[in-house]
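**Q** sequence isn't available, so here's the structure alone:
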């Protein structure tokens, strides 16, 4: 292999989908996943000899890399962080360690090896004219990482591009447990014959992005992007109650959850300048799901 690519969080939802596409896009590359398996699972591993999976923390990335005797990576896709809003109040220490300590080491590691860093920022940064970045530990740590990456590049030199995900859904999403995604939860409840639980008041909006569109965006930003501001969303905000109604079954409102924002919609202008367009639509995806699983 003539090059090495690193994906942190490579055994997770987005990371595993990304690795599948990297194998096609970079046929001459060896791909390394570094994952602590907090939400990632061995079931997400891609069975290909060009992919290596390392169980470890991003805090120890430099030591782990040296211990494995690996060559310098050309690209570092940093997906391996804590990524839930409400739960970050309960998991404050984990959020701090994964997102601040871990990312500090990934940034230093990338710059030290001359690798381009592709960072998965959080759309929570943009809500309420930027004020929502202080709503919860997760959003705050993600916003601070953006500041740190930009400053580190100015201080020490770092080739980077920052993407922002908007409510990723699709095959491989987490459907159960406290780290499940919204669409994953709805799908699980639908299949179980249960009413869908919609957080009150139901009028709050989200922009939902299919995993295929996210991966295409990451690959494009890796090849052509530079700096901050690549928002990857569908550019459409859906009220959560309307999303639940698409499944055509009963639903019920549940209490408001701490730290959640009221609106979310991506400004995809900068990503579109690279030639990216979202291709998958949420309503069509749900219609296909319901048609494939009639109740």
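**A** Done, it's in. Keep in mind that this is a model prediction, so the values were computed, not measured.
**Q** drop to CA atoms for contacts and neighbour counts, all remaining ones
**A** Will do.
**Q** which parts of this structure are helices?
**A** Along the chain, the segments classed as helices by DSSP state H run 13-25, 61-68, 87-90, 92-96, 102-112, 137-156, 182-191, 211-224, 240-245, 269-273, 282-292.
**Q** using a markdown table, please lay out the ones you listed together with distance to residue 203.
**A** Below are those laid out as a markdown table (distance: least, C-alpha to C-alpha, whole Å):
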| stretch | distance to residue 203 |
| --- | --- |
| helix 13-25 | 27 |
| helix 61-68 | 42 |
| helix 87-90 | 21 |
| helix 92-96 | 28 |
| helix 102-112 | 34 |
| helix 137-156 | 21 |
| helix 182-191 | 15 |
| helix 211-224 | 24 |
| helix 240-245 | 6 |
| helix 269-273 | 26 |
| helix 282-292 | 17 |
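**Q** out of those, nearest to residue 34?
**A** Among the helices of the chain, helix 61-68 comes nearest to residue 34, with 8.1 Å by C-alpha to C-alpha.
**Q** what residues of that closest one count as buried?
**A** Going by neighbour count (16 or more other C-alpha atoms under 10 Å), the buried part of helix 61-68 is 61, 64-65.
**Q** ok, structure two:
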């Protein structure tokens, strides 16, 4: 439960009741379970995941955390579990990773899975608060610079949004928020949009950076290195989820609050509120895992050259694998590490009472310590 140390002492607030956390054995989801247990160690939590063998809490310490191996796209199984559990609060964090899925998987798991979770919540009639883990990329085309984005920016759909992971996230979010109070049960909904989350157990983003550095590639930089990023330590990310749930439960059964203070039916950016240069972030990781990069050793690869190499690698991969393989270097990945990508979290600070409790340097220290310790096991 490493993330529990990063979470604040939550105010008591309303009782969450019986809780469901989907994706609760994944990166963000497992930290969310930890945070909920900080809030209430005896909380009844039901974790849904397709792989329940990883990132589990100790059953002897937390006997009220129950794991269910289930696919959120399995409508019948989800409905059956909801009928048995009768949850009050639902955190829907299950998602394929952004870089490793097909269009079919994103549509089946991200969009249809969200529809199943909402439908089951409404059908059982006990759910008061539904919190969706969205993505900050739902307002971004993932190609151009994103500077100072806030929640007034519109969701992007096709053809502006061509990235299937983000497209399905945006559509799921729109449907979930549209159902706020628009149902017979009075269920309230909200969406949390974390920005580039990192932390312990993060094999998707930070884990790949650590692997790259250990391969001796930490000295390489694409572009001029001046691109700023909004990152979020995972403990801060899950704080935002818990705070949102508390606000929804406080509002349930009451008249809606004014538009400028309400949480229900709204989306919230969550960041560390401390933008960093992307490549300084990577070199800080390198130093923390014991492989520091000297300034004079940095090798800069111009963006145009990196894109040319990626095109060549992509073509060779396509030919060799008959169109079935994925190149080790892609245009998307290069764009991702060379663009500006910053977001504002003022709305979360004002309405949720959110405050990043763990700073960037401390968050990276905790995360890299975890990687170093676990790699020695």
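**A** Great, that's in hand. What you see is a predicted model, and the numbers here were worked out from it, not measured in a lab.
**Q** still on that earlier bit, between the helices of structure 1, which one is nearest to residue 48 of structure 1?
**A** Between residue 48 of structure 1 and the helices of structure 1, the shortest separation by C-alpha to C-alpha is 8.7 Å, and it involves helix 13-25.
**Q** about what we covered before: looking at the helices of structure 1, spot the one closest to residue 167 of structure 1.
**A** helix 182-191 (7.9 Å).
**Q** how about the contacts made by residue 301 of structure 2?
**A** 220-223 (C-alpha atoms under 8 Å, 6 or more residues apart in numbering).
**Q** so which of those belong to strands?
**A** When the contacts of residue 301 of structure 2 are checked against strands (DSSP state E), the matches are 220-222.
**Q** quick one: those as TSV, columns for distance to residue 375 of structure 2 and neighbour count too.
**A** Formatted as TSV, these follow (distance: C-alpha to C-alpha, whole Å; neighbours: other C-alpha atoms under 10 Å):
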residue	distance to residue 375 of structure 2	neighbour count
220	24	17
221	25	20
222	28	19
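**Q** among the residues you listed, which one lies nearest to residue 303 of structure 2?
**A** Ranked by distance to residue 303 of structure 2 (C-alpha to C-alpha), those are led by residue 222 at 5.9 Å.
**Q** now do the same contact list for that closest one.
**A** Applying C-alpha under 8 Å, 6+ apart to residue 222 of structure 2 gives the contacts 300-303, 306, 334, 337-338.
**Q** now structure 1: which of the residues you listed match?
**A** Mapping these onto structure 1 (both residues aligned by TM-score structural alignment, their matches' C-alpha atoms under 8 Å) leaves 301, 306 still in contact.
**Q** of the contacts of residue 222 of structure 2 - the most surrounded one?
**A** residue 338 (24 neighbours; other C-alpha atoms under 10 Å).
**Q** and residue 266 of structure 1? What does it align with in structure 2?
**A** Taking TM-score structural alignment, residue 266 of structure 1 has residue 343 as its aligned residue in structure 2.
**Q** so how far is residue 26 of structure 1 from residue 147 of structure 1?
**A** Residue 147 of structure 1 sits at a distance of 30 Å from residue 26 of structure 1 (criterion: C-alpha to C-alpha, to the nearest Å).
**Q** comparing these two, which residue is more hemmed in?
**A** Shown here are residue 147 of structure 1 and residue 26; by other C-alpha under 10 Å, residue 26 has more neighbours (14 against 10).
**Q** quick revisit: make JSON lines from the contacts of residue 301 of structure 2 and add distance to residue 267 of structure 2 to it.
**A** As requested, the contacts of residue 301 of structure 2 are arranged in JSON lines below (distance: C-alpha to C-alpha, whole Å):
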{"residue": "220", "distance to residue 267 of structure 2": "37"}
{"residue": "221", "distance to residue 267 of structure 2": "34"}
{"residue": "222", "distance to residue 267 of structure 2": "33"}
{"residue": "223", "distance to residue 267 of structure 2": "32"}
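**Q** from these, which single one is nearest residue 97 of structure 2?
**A** So of the contacts of residue 301 of structure 2, ranked by how close each gets to residue 97 of structure 2 (C-alpha to C-alpha), first place is residue 222, at 23.5 Å.
**Q** counterpart of the closest one in structure 1?
**A** In structure 1, the residue matched to residue 222 of structure 2 (TM-score structural alignment) is residue 200.
**Q** what does residue 95 of structure 2 give?
**A** Residue 95 of structure 2 maps onto residue 81 in structure 1, by TM-score structural alignment.
**Q** so how far is residue 47 of structure 1 from its match?
**A** To residue 47 of structure 1, residue 81 of structure 1 is 24 Å away according to C-alpha to C-alpha.
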